[in-house]
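1. Here is a sequence together with a model predicted from it:
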Amino acid sequence: MTQPDLFGESFARDGVAILRGFARADDVALVAAIDAIAAVAPFRHMSVPGGGRMSVAMTNAGTGWVADTRGYRYSPVDPLSGRDWPDLPPVFVDLAERAARVAGFEFLPDGCLINRYEPGAKMGLHQDINEGDYSAPIVSVSLGLPATFQFGGLKRSDPVEKIGLHHGDVVVWGGPARKAFHGVLTLKAGHHAIGGHRYNLTFRKVL
């Protein structure tokens, strides 16, 4: 069944829903939770297997996603501190569950990758394929500056659609779209109440 865009323009893709403004009512609590997580596990620019450095700064809650010259993987431990990543805050879990349910999925996340985009940062096209359960969707929450999200097909060469995402928008994808290529174009400078950056919360079912 094609999932509707419930709060904005339609996006006709089976397994995808764009929920406009869905997280806006929780934005203060979400940003406070991000700040608390970053106080324990600071944002950092991870390396990639080829030796480069990601332009997006990252941290995690729950089971964490990490990247370095050895590859991409999940780990319960923050490699910087040697301690477990902070727990998923209840406000995170509640939002992810509700968004997934509206989009037609049952979902209990056990990990959240938190990306901080400063102007000039971007995320190339990639698939989320390091998780152990592909039956669960991905829930992606945008906070702060607007960004252009790219959503493609199951092959890197497939056509890519561009979607403008704003503060509080949530994108959910799963089912036949679960392994779709996606990314974010270079973030433009701007002003927002939470600061001159963009946060992206990406909820996954890792184990």
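-> Received it, and whenever you're ready, just let me know what you need. These numbers were taken from a predicted model, which means no experiment stands behind them.

2. C-alpha only now, for contacts and for neighbours.
-> Noted.

3. what's the span of stretch 168-181, first residue to last?
-> From its first residue to its last, stretch 168-181 covers 22 Å (CA to CA, to the nearest Å).

4. Need the residues that contact it.
-> Under the criterion CA atoms under 8 Å, 6 or more residues apart in numbering, residues 13-25, 27, 99-100, 103, 125-129, 134-144, 151-156 lie in contact with stretch 168-181.

5. Please apply the same query to stretch 35-50.
-> By CA under 8 Å, 6+ apart, stretch 35-50 touches 53-61, 66-72, 78, 81, 85-86, 116.

6. show me what contacts residue 140?
-> 170-172, 200-203.

7. Just the buried residues of the contacts of stretch 35-50.
-> Among the contacts of stretch 35-50, the ones that count as buried by 16 or more other CA atoms under 10 Å are 54-61, 66-67, 78, 85-86, 116.

8. Stretch 170-177: which residues count as buried?
-> Neighbour-count burial for stretch 170-177 flags 170-175, 177 (criterion: 16+ other CA under 10 Å).

9. structure B:
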Amino acid sequence: MTLDLFPDRLAPPGLSYLPGFALDEEAALVRAAMEVAAAAPFRRMATPGGQEMSAAMTNCGAAGWVSDAKGYRYARRDPVSALPWPALPALFRALAGRAAREAGFADFVPDMALINRYEPGARMSLHRDIDERDFASPIVSVSLGLPAVFLWGGRVRADKPARLPLGSGDVLVWGGAARKYFHGVAPVRKGEHPLTGAARFNLTFRRAL
């Protein structure tokens, strides 16, 4: 149970766990994510080493996170269409700001959102979010759809991660000293959600530029 792992809303130093924080806006958030994906379709990007990622991704806002043989980076245009990424929905920006304030980051205004779609079996290996220019701003992560297990690591990849079960509407915020900590997602189990079907969406808000 999550309460056994994190007895308070404030989890390990720098990580805030906000259970059900986005639940009231769950349907609207899923609709907005699908509208973004209609303009900039989900795709499975490749790592610089050529391995295809198991989670499909798209972006919205001033820039999008991309990965290919050239490396990890932010691009102002979708490399598939050469068009600017869809605008960041006002609903997204407002939710991210409220969650950040709840976690103690009063002035966070995201300029982009990375949207991940996890189908059963998809995962995200331990990594750090270090391609942004602004590390003073936190990361705000919103779970929608199928449940998943979030892996919260430490300063180095070898640190054993804690496992936090997440449901639809749960929000995580991390920043400060933990801004560059390793984190990931365990393989998503099979299931069905009334809004997302056999998938989990994750909205990750950042200050990238």
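-> Looks like it arrived, so ask away. What you are looking at is a predicted structure, and each value in this text was computed from that prediction instead of being measured.

10. can you give me the helices in the second structure?
-> For the second structure, the helices defined by DSSP state H occupy 2-5, 26-39, 90-102.

11. Need the max-distance pair from the contacts of residue 140 of the first structure.
-> Maximum pairwise distance in those, criterion CA to CA, is 12.9 Å, between 172 and 200.

12. Run through the strands of the second structure in chain order.
-> Counting by DSSP state E, the second structure has strands at residues 15-18, 56-61, 64-68, 71-75, 112-118, 124-127, 139-145, 148-152, 162-166, 171-174, 183-185, 200-206.

13. how far apart are the fourth one and its match in the first structure?
-> So the one you mean is strand 71-75 of the second structure. For strand 71-75 of the second structure, the mean deviation from the first structure after alignment is 0.3 Å (mean CA distance after the TM-score superposition for the first structure).

14. for that strand, packing partners?
-> For strand 71-75 of the second structure, the elements it packs on are strand 64-68, judged by 3 or more CA pairs under 8 Å, 6 or more residues apart in numbering; DSSP states H and E.

15. quick one, what contacts the spatially most central residue of the first structure?
-> Centroid-nearest residue in the first structure: residue 202, 2.5 Å away (criterion: CA atoms, centre = their mean). Contacts here follow CA under 8 Å, 6+ apart; on that basis residue 202 of the first structure touches 112-114, 138-141.

16. Trace it over to the second structure, please.
-> For residue 202 of the first structure, the aligned residue in the second structure is residue 204 (criterion: TM-score structural alignment).

17. Please name the nearest non-neighbouring residue to that match.
-> Spatial nearest neighbour of residue 204 of the second structure, excluding adjacent residues (CA to CA, 6 or more residues apart in numbering): residue 141 at 4.5 Å.

18. re earlier: switch the helices of the second structure over to a markdown table; also include distance to residue 162 of the second structure.
-> As requested, those are exported to a markdown table (distance: least, CA to CA, whole Å):
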| stretch | distance to residue 162 of the second structure |
| --- | --- |
| helix 2-5 | 8 |
| helix 26-39 | 26 |
| helix 90-102 | 22 |
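
19. possible to save these as a markdown table with mean neighbour count and distance to residue 190 of the second structure?
-> What follows is the helices of the second structure, written out as a markdown table (neighbours: other CA atoms under 10 Å; distance: least, CA to CA, whole Å):
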| stretch | mean neighbour count | distance to residue 190 of the second structure |
| --- | --- | --- |
| helix 2-5 | 11 | 20 |
| helix 26-39 | 17 | 19 |
| helix 90-102 | 18 | 27 |
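
20. Quick one, which of these gets closest to residue 166 of the second structure.
-> Nearest of these to residue 166 of the second structure, taken as CA to CA: helix 2-5 at 8.3 Å.

21. which other residues reach that closest one?
-> So helix 2-5 of the second structure is contacted by 162-165 (CA under 8 Å, 6+ apart).

22. Could you do stretch 124-135 of the first structure as well?
-> For stretch 124-135 of the first structure, the external contacting residues (CA under 8 Å, 6+ apart) are 72-74, 150, 156, 174-175, 178-185, 204-207.

23. now those residues: which count as buried?
-> Neighbour-count burial (16+ other CA under 10 Å) applied to the contacts of stretch 124-135 of the first structure gives 74, 150, 174-175, 178-185, 204-206.

24. which one of those residues is nearest residue 34 of the first structure?
-> Nearest to residue 34 of the first structure out of these is residue 204 (CA to CA; 16.6 Å).

25. This completes my enquiry, with thanks.
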